[in-house]
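**Student:** Take a look and give me a structure for this.
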Amino acid sequence: MSETARSHPAVERVEAALLDAGVEPRVRWFETATPTAAAAAAELGVEVGAIANSLVFTLDGEPLLVMTSGAHRVDTAFLGERLGGRIRRADPETVKAATGQTIGGVAPLGHPAPLRTVVDVSLAGYPEIWAAAGHAHTVFPTTFDELLRLTHGTPTPVTP
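**Tutor:** Got it, this is the predicted structure:
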């Protein structure tokens, strides 16, 4: 992306939320979209497990943000049982309404309202993790502990 194109309302909301939380926003913009953990990891030169995917599901009809390691998939039956309800993948309209962002660039923060969030405990194994910053061309670095604080998330295994 050109320097003049390195602005987007969703990214600006993420940067503002980071600043409000006392975190200096260090958003990295990519020339091409990195909508998957594998693409982001390749672009950054890190293990795919260090990518914190922001996935929106519904838990008994309510939006649920699951921050999961890019190294594996969420086991919805397992996680639903842990959380005491039924989990389904949210459709694009639900994702946009809940986060103000589109699939492929959903950030862990900067949403219109707080979302119930769970954070995959396997992310704790990485000293630095990367999350989308509101757009498919962006990511920002964080840590497991900081991600928990930023999202008010609950550390939870998402696979057996």
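**Student:** drop to CA atoms for contacts and neighbour counts, all remaining ones
**Tutor:** Fine.
**Student:** that's a helix at Thr117, yeah?
**Tutor:** No. Judged by DSSP: H, G, I helix; E, B strand; the rest coil, Thr117 forms no part of a helix; its state is strand.
**Student:** could you list every residue that touches it?
**Tutor:** Taking CA atoms under 8 Å, 6 or more residues apart in numbering, we find Thr117 in contact with Leu64, Leu65, Val66, Met67, Thr151, His152, Gly153, Thr154.
**Student:** Quickly note the distance from the first one to Arg88.
**Tutor:** Look at Leu64 and Arg88: by CA to CA, to the nearest Å, they are 10 Å apart.
**Student:** Report the set of residues contacting both of those two.
**Tutor:** Contact criterion CA under 8 Å, 6+ apart; residues shared by Leu64 and Arg88: Phe57, Thr58.
**Student:** this one as well, want them side by side:
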Amino acid sequence: MENANQQKLPDTAQRVAELLREIGHDKSVVMLPETGKTSAEAAAGLGCSVAEIAKSIVFRRLSDDAAVMVVASGSNRVDEAKVAAIVGALGKADARFVKERIGYAIGGVCPIGHASKTVMLIDQDLLQLESVWAAAGHPHAVFNLTPQQLVAMTAAPVADVALKV
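**Tutor:** All right, here's what the predicted structure looks like:
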């Protein structure tokens, strides 16, 4: 029988909750009272540091039009040159591209359950944290996991993707 809380989830967040349940993840999807579209908003709503927000940034790979997702610490800016050196030249991904290729709207892009094959990288700085919060398919929906669980769920390589200032 489904949890009553999960019945109230928006459709995309419900889909993420079901994926998490299918893979045996032990944490529920949490709905934030305010939007979690930015790392700072999500951190404020959760009472955690901005670094603990696992933000998903999507690019378009120029050679084959593939979606490239970088899951980065919320306190880091992604260095496009570092990402491009790993996966190939990148372009901007507009909202339509993200929705079509990934399956989620910007502001709620989840690291799992994509609409099509996605090239992924995980920010090595996330592995320094005990746990992180990732978007669960909706701007108000998130779920908690360890960085190791994130790596296991996505099978994405861990890389140095942060812009050093």
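**Student:** Who has more neighbours out of Leu64 and Arg88 of the first structure?
**Tutor:** More crowded of Leu64 of the first structure and Arg88, by other CA atoms under 10 Å: Leu64, with 22 against 18.
**Student:** Just say helix, strand or coil for that one.
**Tutor:** At Leu64 of the first structure, secondary structure determined by three-state DSSP is strand.
**Student:** which one in the second structure is aligned with it?
**Tutor:** Taking TM-score structural alignment, Leu64 of the first structure has Val68 as its aligned residue in the second structure.
**Student:** just the buried members of the contacts of Thr117 of the first structure?
**Tutor:** Leu64, Leu65, Val66, Met67, Thr151, His152, Gly153, Thr154 (16 or more other CA atoms under 10 Å).
**Student:** Let me have those residues in JSON lines, extended by distance to Thr94 of the first structure.
**Tutor:** Shown next, in JSON lines, are those (distance: CA to CA, whole Å):
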{"residue": "Leu64", "distance to Thr94 of the first structure": "10"}
{"residue": "Leu65", "distance to Thr94 of the first structure": "11"}
{"residue": "Val66", "distance to Thr94 of the first structure": "14"}
{"residue": "Met67", "distance to Thr94 of the first structure": "17"}
{"residue": "Thr151", "distance to Thr94 of the first structure": "19"}
{"residue": "His152", "distance to Thr94 of the first structure": "21"}
{"residue": "Gly153", "distance to Thr94 of the first structure": "20"}
{"residue": "Thr154", "distance to Thr94 of the first structure": "22"}
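**Student:** Quick check, central residue of the first structure?
**Tutor:** Among the residues of the first structure, the one closest to the centroid is Ser54, at 2.7 Å (CA atoms, centre = their mean).
**Student:** And the strand or helix carrying that residue, what does it pack against?
**Tutor:** Using DSSP states H and E, the element containing Ser54 of the first structure is strand 51-59. Counting contacts by 3 or more CA pairs under 8 Å, 6 or more residues apart in numbering; DSSP states H and E, strand 51-59 of the first structure packs against helix 37-44, strand 62-69, strand 87-89, strand 129-132.
**Student:** which residues sit against it?
**Tutor:** With CA under 8 Å, 6+ apart as the test, strand 51-59 of the first structure has contacts from 37, 40-41, 63-71, 80, 85-90, 95, 106-108, 123, 129-132.
**Student:** what's the mean deviation for it versus the second structure?
**Tutor:** Taking mean CA distance after the TM-score superposition for the first structure, the mean distance separating strand 51-59 of the first structure from the aligned residues in the second structure is 0.9 Å.
**Student:** Just the residues contacting stretch 118-129 of the first structure, thanks.
**Tutor:** Contact with stretch 118-129 of the first structure is made by 49-52, 64-69, 141-145, 147-148, 153-158, as judged by CA under 8 Å, 6+ apart.
**Student:** in that stretch, what's buried?
**Tutor:** Buried positions in stretch 118-129 of the first structure, judged by neighbour count with 16+ other CA under 10 Å: Val118, Val119, Asp120, Val121, Ser122, Leu123, Ala124, Ile129.
**Student:** all strands for the first structure, in order.
**Tutor:** 28-29, 51-59, 62-69, 87-89, 116-120, 129-132, 138-142, 154-156 (DSSP state E).
**Student:** Translate His140 of the second structure into the numbering of the first structure.
**Tutor:** Here His140 of the second structure is matched to His137 in the first structure, going by TM-score structural alignment.
**Student:** and Gly91 of the second structure, what pairs with it in the first structure?
**Tutor:** Counting by TM-score structural alignment, Gly91 of the second structure corresponds to Arg88 in the first structure.
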